[in-house]
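Engineer: below: sequence and its predicted model.
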Amino acid sequence: MDFNALPFDSDAMCAGLRPWIECESPTHDAAAVDRMIDLASYDLAAMGAAIERIPGRMGLGGSVRATFPHGKAGEPGILIAGHMDTVHPVGTLAKLPFRREGGTCWGPGIQDMKGGNYLALEAIRRLAAASIATKLPVTVLFTPDEEIGTPATRELIEATARGQKYVLVPEPARPDGGVVWGRYAIARFNLRTIGTPIHAGVDPRLGRSAVREMARRILEIEEMSTDSCTFSVGCVVSDQRHVNCVPSGCSAEALSMAKRQADLDAGVEKMLALNNPDGDVGFHVARGVTRPVWEPSAADKALFEHAKSLATDLGFEITAHMAGGGSDGNFTGAMGIPTLDSLGPRGAGLHTLNEHIEIESLAERGKLMAGLLATLS
């Protein structure tokens, strides 16, 4: 079957992607994410899918699960799993508007990962228009919270994936255009320091600064990084809004990443050992969400080899990678379900004000996705 013959049009796909990019959807703005889920739900319904809207929880937005008509409906099939939340706050469009110049298109979330989600739907559209039936039923699941570790929808993702034969994740392509067949383990931590306030105009040395202690702890934590397990701290917020007061509280979040689960487990123990709530300035460490390590299985590797063969037939090569950064593929891969990640467009600058994609890769990767959907059995 010649999937190159399918009439994918990168320019048309880029234009169709624009409403998605201009619907800003930062994770912590539930209403904004729900507006994006509404857009995707409409598109899926217009394609003939049965739509299930799943309410959000933990103050986050909802999800959409869509199933397409198939003669084997209800049997194990293919799950396309993507997230619709981004790291960019509402208003980012003023600094990073949707725009294209030559072969490049910019916009918040265009690479991570609305571009990949869109091309996955376009692959389903092109197959349907060509009357090419997939051998397996297809389910699409779009969720609202991947950028914060998927605290609200991990169970939903795992429950949906459990009945599938394959999972395809259209996260951004690797820098060389490759895909991902495994990801490192990740743990998040919530940090808090509790000090003693005093008016800074009296004598700040008589107080105990929660900010000063957090600064000291940040250096301590980041110095724990090794080749096998790394630590970083971000999102530091002081309770104190006035500089003339010694701050009594400060919060932060830390992230740890390891290539092996055993190394992450050891890193978690090191972090929790720093807990010292009864010190001169109290330091509290609480474990947050965790992504398990996903080590490529024989089935993951076989799925990659199948994709590699399809890509070769389409005129390009793909490589396979273990990757950091984490995705919802961590969960399905760790469950032992054959998973292939980073099937989205090529680009760069994700999570920055230079986030962009290479427009021609929309059709390129769309054809690869179509080939996978049509041939997996």
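Structural biologist: Right, received. Where do you want to start?

Engineer: hey, let's count contacts and neighbours off CA atoms from now on
Structural biologist: Fine.

Engineer: wait, Trp20 touches Ile37, no?
Structural biologist: No: here Trp20 does not reach Ile37: they are 9.5 Å apart, not a contact under C-alpha atoms under 8 Å.

Engineer: so between these two, which is more surrounded?
Structural biologist: Taking neighbours as other C-alpha atoms under 10 Å, Trp20 and Ile37 compare with Ile37 leading, 26 against 23.

Engineer: please identify the helix or strand for the more buried one.
Structural biologist: Applying DSSP states H and E as the criterion places Ile37 in helix 30-46.

Engineer: list the buried residues of whatever helix or strand comes next after that helix.
Structural biologist: Next in sequence after helix 30-46, counting helices and strands by DSSP H and E, comes strand 50-54. Buried positions in strand 50-54, judged by neighbour count with 16 or more other C-alpha atoms under 10 Å: Ile51.

Engineer: and the next element down the chain from strand 50-54?
Structural biologist: Assignment by DSSP H and E places the next element after strand 50-54 at strand 63-67.

Engineer: and the helix or strand just after that following strand, which residues are buried?
Structural biologist: For strand 63-67, the following helix or strand on the C-terminal side (DSSP H and E) is strand 78-83. Under the neighbour-count criterion of 16+ other C-alpha under 10 Å, strand 78-83 has 78-83 buried.

Engineer: name the helices or strands packed onto strand 78-83?
Structural biologist: Under the contact definition 3 or more C-alpha pairs under 8 Å, 6 or more residues apart in numbering; DSSP states H and E, strand 78-83 sits against helix 115-129, strand 138-143, helix 154-161, strand 166-169.

Engineer: which residues sit against the third one?
Structural biologist: Identification of contacts with helix 154-161 by C-alpha atoms under 8 Å, 6 or more residues apart in numbering yields 79, 81, 141, 167, 328, 331-332, 337.

Engineer: circling back to that earlier point, now do the helix holding Ile37: distance to the chain's middle.
Structural biologist: 17 Å (C-alpha atoms, centre = their mean, to the nearest Å).

Engineer: contacts for that helix, please.
Structural biologist: Defining contact as C-alpha under 8 Å, 6+ apart, one finds that helix 30-46 is touched by 20, 23-27, 51, 59-64, 66, 84-85, 121, 142, 144.

Engineer: take the one below as the second:
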Amino acid sequence: MVLAELGFDAGQILAGLKPWVECESPTYDAAAVDRMMDLATYDLVAAGATIERIPGRMGFGGSVRATFPHKSAGEPGILISGHLDTVHPVGTLDVLPWRIDGNKCFGPGVMDMKAGNYLAIEAVRKLALAGHETPLPVTVLFTPDEEVGTPSTRELIEMEARKNKYVLVPEPASADGGAVTGRYAIARFHLKAKGKPSHASWALEDGRSAIAAMARKILQIEALTTPDCTFSVGVVKGGQWVNCVSSLCEAEVLSMAKRQADLDDGVERMLALSEEAGGVVFEVTQSVTRPVWEPSSETLAMYDLARDVAKEIGFDLTHGSAGGGSDGNFTGAMGIPTLDSIGVRGHGLHTLDEHIYIDSLVERAQLMAGMLMRLA
């Protein structure tokens, strides 16, 4: 099969992708994410899929599981795993609208990871239109909560992965355009400081500021960062009235390590920060964790296959382990051969400069189609 003959067209892909990007779907807005799932469901059905809608839980949106007709339906095959939630709140389109500027296409979530997910559907659709049946059955699973660590759908992803031989994750490509064959461990923490309220001008000395205590702890936490384990405080919320000494302040911390042992040590150091001192109670609670995914020989064999496909298309595909966890952490750590970050090339994900490179659309659609046809 000649991949170029499948007829992928960047203009057609952009036309199909635009409604996805303009359907804003921040993780914490379940209704918005469900609207995005509706759009994806339509395109999956149009590509020939049978759909199962899975209700959301824990306050998050629902998921979509799609299976395509195959003579070996129900047997272990290929799972394409992606998320449709983004970090961008509703209204981001006002400052980051869908627009095309030369080789760049801008929009909230276009890089992470709506374009890659759309290309996966397009690859399956073009193969079906050309009359090609993949050696293995294909399942697509879109989930709603990856950007906050996948607290509500990790079990769903892992159970689906167990039913399959391979997992493909169309997250955006690495900075050099390469794939990801392993990921670092990530842990999240919730911090809470509880102080004593008082009037900030009439009785300042009677209060115990939760915000001040949190500020001191933030400096202490970020100072824990080493080359082996990093700590970053990304969310802080505290106080309600400027004329009141704050009695509550909360924060969230992200920690990343290349080795599980380093993360485990970091978790221990974080939890040890819980204390009661100076009239303020400080609590550290561990939340979701992504395990280290170290590449297996089977995953590296998948990469070798992908590199061969890439050479046929006309580019060299590199690979390596990476930070910035994904749901590939889970499937890879389970020992299921997983190839991650085979989606589009781009820049500025999670920022108001998020964009993709248009010349990567056909290239990456062909790569996905080639993998679906070669994995057996």
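Structural biologist: Here it is on my side, so go on. Note that this is a predicted model, so its numbers are computed, not measured.

Engineer: now the TM-score, please.
Structural biologist: Overlay of the two chains. TM-score (TM-score structural alignment, normalised by the length of the second structure): 0.99; 376 aligned residues with a C-alpha RMSD of 0.8 Å.

Engineer: re earlier: superposed on the second structure, what's the mean shift for the helix holding Ile37 of the first structure?
Structural biologist: Comparing helix 30-46 of the first structure with its match in the second structure after superposition yields a mean distance of 0.6 Å (mean C-alpha distance after the TM-score superposition for the first structure).

Engineer: that helix to strand 138-143, inter-axis angle?
Structural biologist: In terms of direction (axes from the mean of the first three to the mean of the last three C-alpha atoms, to 10 degrees), helix 30-46 of the first structure departs from strand 138-143 by 170 degrees.

Engineer: quick check: Gly195 of the second structure vs Ser341 of the second structure, distance?
Structural biologist: 44 Å (C-alpha to C-alpha, to the nearest Å).

Engineer: what's the answer for Ser198 of the second structure, then?
Structural biologist: 51 Å.

Engineer: of these two, give the one with the bigger neighbour count.
Structural biologist: Ser341 (24 against 19).

Engineer: was I right to think the more buried one contacts Gly178?
Structural biologist: Yes: in this structure, Ser341 of the second structure is within contact of Gly178 by C-alpha under 8 Å, at 7.4 Å.

Engineer: so which of the helices and strands packed on strand 78-83 of the first structure gets nearest Arg100 of the first structure?
Structural biologist: helix 115-129 (13.8 Å; C-alpha to C-alpha).

Engineer: by contact count, what packs against the closest one?
Structural biologist: helix 10-21, strand 78-83, helix 360-375.

Engineer: and the angle from the first one to helix 30-46?
Structural biologist: Taking the same axes, to 10 degrees, helix 10-21 of the first structure and helix 30-46 form an angle of 140 degrees between their directions.

Engineer: picking up where we left off before, export the helices and strands packed on strand 78-83 of the first structure to a markdown table and tack on mean neighbour count?
Structural biologist: Shown next, in a markdown table, are these (neighbours: other C-alpha atoms under 10 Å):
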| stretch | mean neighbour count |
| --- | --- |
| helix 115-129 | 22 |
| strand 138-143 | 23 |
| helix 154-161 | 17 |
| strand 166-169 | 26 |
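
Engineer: tell me which of the ones you listed sits nearest to Met47 of the first structure.
Structural biologist: That would be, of those and by C-alpha to C-alpha, helix 115-129, which comes in at 7.0 Å.

Engineer: between that closest one and helix 360-375, how many degrees?
Structural biologist: 50 degrees.

Engineer: contacting residues around helix 115-129 of the first structure?
Structural biologist: Contacts of helix 115-129 of the first structure (C-alpha under 8 Å, 6+ apart): 6-8, 13, 17, 44, 47, 80, 82-83, 109, 133, 170-172, 343-345, 357, 362-363, 365-367, 369-370, 373-374.

Engineer: among the residues you listed, name the buried ones.
Structural biologist: Applying 16+ other C-alpha under 10 Å to these flags 6, 8, 13, 17, 44, 80, 82-83, 109, 170-172, 343-345, 357, 362-363, 365-367, 369-370, 373-374 as buried.

Engineer: residue boundaries of the strands in the stretch 201-350 of the second structure?
Structural biologist: For the stretch 201-350 of the second structure, the strands defined by DSSP state E, counting those that start in this stretch cover 229-238, 248-257, 275-277, 280-290, 319-322, 338-340, 346-347.

Engineer: between these, which one is closest to Val95 of the second structure.
Structural biologist: strand 346-347 (17.0 Å).

Engineer: so how far is the closest one off the chain centroid?
Structural biologist: 15 Å.

Engineer: over to stretch 365-372 of the second structure?
Structural biologist: With C-alpha atoms, centre = their mean, you get 21 Å for stretch 365-372 of the second structure.

Engineer: got the contact list for Leu136 of the first structure?
Structural biologist: Here Leu136 of the first structure is in contact with 70, 72, 76-78, 373, 376-377 (criterion: C-alpha under 8 Å, 6+ apart).

Engineer: make CSV out of the strands of the stretch 201-350 of the second structure and add distance to Pro151 of the second structure and mean neighbour count.
Structural biologist: Shown next, in CSV, are the strands of the stretch 201-350 of the second structure (distance: least, C-alpha to C-alpha, whole Å; neighbours: other C-alpha atoms under 10 Å):
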stretch, distance to Pro151 of the second structure, mean neighbour count
strand 229-238, 18, 17
strand 248-257, 15, 22
strand 275-277, 27, 12
strand 280-290, 6, 18
strand 319-322, 21, 18
strand 338-340, 20, 30
strand 346-347, 27, 22
